[in-house]
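Student: all I have is the shape, not the residue letters:
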């Protein structure tokens, strides 16, 4: 993975973390005394749960790249392929969430 890609992934992690915080705060502040409020709260928490999953995936890629986690694969080539798959998956999920919240 190139250094510029690592920087982009770290920026992406910060953006997803910011969105996660905003969504969770909105869910916490949603009133549950009405049917609409309960539905809104559940919807916001489901978005927050997906954001947390995306953030965990991104952080795992960063940890793998920084050597904080042992590599999954036996060879550097297969490890690189695995990391690229994780990156693509995380970016796709983050983009879906950004479009949903826009």
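Tutor: Alright, I've got the coordinates. In this text, all values refer to a predicted model and were calculated from it rather than measured experimentally.
Student: could you use CA atoms for every contact and neighbour count after this?
Tutor: Will do.
Student: element containing the residue most central in space within the chain, please.
Tutor: Taking CA atoms, centre = their mean, the centroid of the chain lies closest to residue 54, which sits 2.2 Å from it. In this assignment (DSSP states H and E), residue 54 forms part of helix 35-66.
Student: which secondary structure elements does the helix or strand hosting residue 81 sit against?
Tutor: Using DSSP H and E, residue 81 falls within helix 76-101. On a contact count with 3 or more CA pairs under 8 Å, 6 or more residues apart in numbering; DSSP states H and E, helix 76-101 meets helix 35-66.
Student: structure B:
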């Protein structure tokens, strides 16, 4: 993975974290008195869970790249392919979450 990609991933994770915090703030402002409110709150908590999953995936890629955790694959080529697939999945999930928020 190139250094510019790592920087883009770090920025992406910061944006997702900001979105997750905003979503949590909205969820906290919703009451529990009506069925509609409970449903809205549950939906937002589901979004927060998905955002946290995306952040965890991104952090795993960054940790592997930095050497904080060992790579999954035995060869450098297969590890690069694995990392690229994780990046694509994380970016796709982030795009979906951003689209829901807008």
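Tutor: All right, it came through fine. Model, not experiment: these values are computed from the prediction.
Student: tell me the buried residues in the helix holding residue 81 of the first structure?
Tutor: Residues of helix 76-101 of the first structure classed as buried: 80, 82-83, 86-87, 90-91, 93-94, 97 (neighbour count, 16 or more other CA atoms under 10 Å).
Student: CSV for those, including distance to residue 60 of the first structure?
Tutor: Listed next are the buried residues of helix 76-101 of the first structure as CSV, based on distance: CA to CA, whole Å:
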residue, distance to residue 60 of the first structure
80, 14
82, 12
83, 9
86, 9
87, 10
90, 10
91, 13
93, 15
94, 15
97, 19
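Student: show me which of those residues is closest to residue 28 of the first structure.
Tutor: Checking those against residue 28 of the first structure by CA to CA gives residue 97 as the nearest, at 19.1 Å.
Student: residue 78 of the first structure versus that closest one, what's the distance?
Tutor: For residue 97 of the first structure, the distance to residue 78 of the first structure equals 29 Å [CA to CA, to the nearest Å].
Student: and what of residue 42 of the first structure?
Tutor: 39 Å.
Student: repeat that for residue 51 of the first structure.
Tutor: Relative to residue 78 of the first structure, residue 51 of the first structure is positioned 27 Å away (CA to CA).
Student: residue 96 of the first structure too?
Tutor: 27 Å.
Student: then residue 52 of the first structure?
Tutor: Counting by CA to CA, the gap from residue 52 of the first structure to residue 78 of the first structure is 27 Å.
Student: fine, thanks again, bye for now.
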